[in-house]
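Trainee: Attaching a predicted model along with its sequence, questions to come.
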Amino acid sequence: MNATVNEEITLFPESVVDADTIASPLIKRYSLIAAGVGLIPLPLVDAVLVGGVQVKMVYDLAKAFDIPFEESRVKALVGSLVGGIAPTGIAGGVATLARAIPVVGVAAWYFVGPALAFASTYAVGKVFSEHFQTGGTLLTFDADKIRVHYKREFEAALKSKKSDNAQAEVDKAAPTDATNISGNAKK
């Protein structure tokens, strides 16, 4: 008796990929784009543009995790998350008001705006990515329940961005191979 098997056995499905391998580069790329948009010193214009960057990032994350995307729902969810934390932060509120002061306010915004845009976008990416990784969809995303996690990610990203900026200043001030400690060029 001969039996034939018409079923293909797959030992390593192509879809098995580390989720962070997919999500992390997307989150970082869109966070950096948002930081660039955060340089725009026009109130509301920058917020609208950063919101657009965040919605596009969630679209790409949803696509990567094969989650159906509904733009109006994502806009509402992102707005609920970001609106629940970003404006209430003292630094964000003061910086937003400070933009109204000619010259000084705009100059101050160039330091604060990109960091806030980066941190907000990073936090949005992290919470949506983790939600999608655990089998969640846009329909099961509860912004009220996730807001605490968003706030934690936002604060961590803000601290990270500040430490990155501080490290860049240290690196810029540190002597290079071409200079000695006194700052004189080596011969």
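Mentor: In hand now; what should we look at?
Trainee: can we go C-alpha only for contacts and neighbour counts from here?
Mentor: Fine.
Trainee: Following the chain onward from the strand or helix carrying Ala34, which element is next?
Mentor: Using DSSP states H and E, Ala34 sits in helix 19-37. Per DSSP H and E, the first helix or strand lying C-terminal to helix 19-37 is helix 45-64.
Trainee: Check it against this one:
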Amino acid sequence: MYLAAAKCKSRREKADGIIKSNVIQAVMMGLIPLPVLDVVALTNIQFKMMDDLVKLYGIRYTKIERSIVKSFLLGMLPVATVTGLSSVLKLMPGIGSFTGSASVSVSAGGLTYATGRVFAHHFEGGGTLDDFNLEEAKRRFRQELRRGREVARELSSRKQLPSPADGRTD
């Protein structure tokens, strides 16, 4: 029993490391000065994070399961639109570029954190992508997004961001 609990804790810690690493990447990605490229990069970061999480939890991840993840990410599109709009601010010279980069960094980090926590929580409870409940996940996503923005703000306010490898625990 103790060994099983230790294994879960270790896996949970690894999931936290995966999420943190990807949040750091998302925050750094927000600093890309080119609009829209940052949103494309964010999508890639989130899919990479999902690849890492499903491997960690031993979850089947075929084309069908990928479509479930896509549905969730697309369902969060209204929230992600803020990131896209902030990205467009980068087109404005000077203050627009600075404001856009800062806003995109925090939004992208928050989105990545919330997405990772939603799936990690589901997998920790023994869930798979076959029994993933989109409505429940959306509720949890909104809760996690608040915390994710705080985490991203904290990370982006540091003088020097840690390297993504610093968040890894494996």
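Mentor: Received the coordinates, thanks. Only a predicted model underlies this, so the values are computations on that prediction, with no experimental measurement involved.
Trainee: Kindly provide the TM-score of these chains.
Mentor: Superposed pair, TM-score by TM-score structural alignment, normalised by the length of structure 2: 0.77. Supporting alignment: 156 aligned residues with a Cα RMSD of 2.7 Å.
Trainee: rewinding a little: not counting its own residues, what contacts the helix holding Ala34 of structure 1?
Mentor: Applying Cα atoms under 8 Å, 6 or more residues apart in numbering, the external contacts of helix 19-37 of structure 1 come out as 46, 49-50, 53-54, 57, 60-61, 64, 113-122, 125-126, 129, 133.
Trainee: let's see 6 Å
Mentor: The contact list for helix 19-37 of structure 1 (Cα atoms under 6 Å, 6 or more residues apart in numbering) reads Val50, Pro114, Ala117, Phe118, Thr121, Tyr122, Gly125.
Trainee: where exactly do the helices run in structure 2?
Mentor: Remark: helices assigned in structure 2 by DSSP state H are 2-29, 37-57, 63-75, 77-89, 95-124, 134-157.
Trainee: Taking the centroid of structure 1, which residue is nearest it?
Mentor: Central residue of structure 1 (Cα atoms, centre = their mean): Tyr122, 1.8 Å from the mean position.
Trainee: who's in contact with Ala108 of structure 2?
Mentor: Neighbour list for Ala108 of structure 2: Ala26 [criterion: Cα under 6 Å, 6+ apart].
Trainee: still on that earlier bit, tell me the counterpart of the residue nearest to the centre of structure 1 in structure 2.
Mentor: Tyr122 of structure 1 maps onto Tyr113 in structure 2, with residues paired by TM-score structural alignment.
Trainee: Enumerate every residue touching that match.
Mentor: Val23, Gly148.
Trainee: Alignment lookup: Ile24 of structure 2 to structure 1.
Mentor: So Ile24 of structure 2 corresponds to Leu32, using TM-score structural alignment.
Trainee: Tell me which of the helices of structure 2 sits most buried.
Mentor: helix 95-124 (a mean of 24; mean count of other Cα atoms under 10 Å).
Trainee: Just want the angle from that one to helix 134-157.
Mentor: Angle of helix 95-124 of structure 2 versus helix 134-157, following axes from the mean of the first three to the mean of the last three Cα atoms, to 10 degrees, is 130 degrees.
Trainee: From the chain's centroid, how far away is helix 95-124 of structure 2?
Mentor: Offset of helix 95-124 of structure 2 from its chain centre (Cα atoms, centre = their mean, to the nearest Å): 6 Å.
Trainee: before we move on, what about stretch 147-161 of structure 2?
Mentor: On Cα atoms, centre = their mean, the centre of stretch 147-161 of structure 2 falls 13 Å from the chain's centre.
Trainee: same check, this time on stretch 142-152 of structure 2
Mentor: Worked out by Cα atoms, centre = their mean, stretch 142-152 of structure 2 lies 10 Å from the chain centre.
Trainee: can you tell me the mean distance of that stretch from structure 1 after alignment?
Mentor: Superposed on structure 1, stretch 142-152 of structure 2 shows a mean distance to its aligned partners of 1.7 Å (mean Cα distance after the TM-score superposition for structure 1).
Trainee: From the rest of the structure, what touches that stretch?
Mentor: The contact list for stretch 142-152 of structure 2 (Cα under 6 Å, 6+ apart) reads Val106, Gly109, Gly110, Tyr113, Ala114.
Trainee: if we go to 8 Å?
Mentor: Here stretch 142-152 of structure 2 has contacts from 23-24, 27, 105-107, 109-114, 117-118, using Cα under 8 Å, 6+ apart.
Trainee: so it matches what in structure 1?
Mentor: Counting by TM-score structural alignment, stretch 142-152 of structure 2 corresponds to 151-161 in structure 1.
Trainee: What residue in structure 2 is paired with Thr137 of structure 1?
Mentor: Match for Thr137 of structure 1 (TM-score structural alignment): Thr128.
Trainee: next one: Leu42 of structure 1
Mentor: Matched by TM-score structural alignment, Leu42 of structure 1 corresponds to Leu34 in structure 2.
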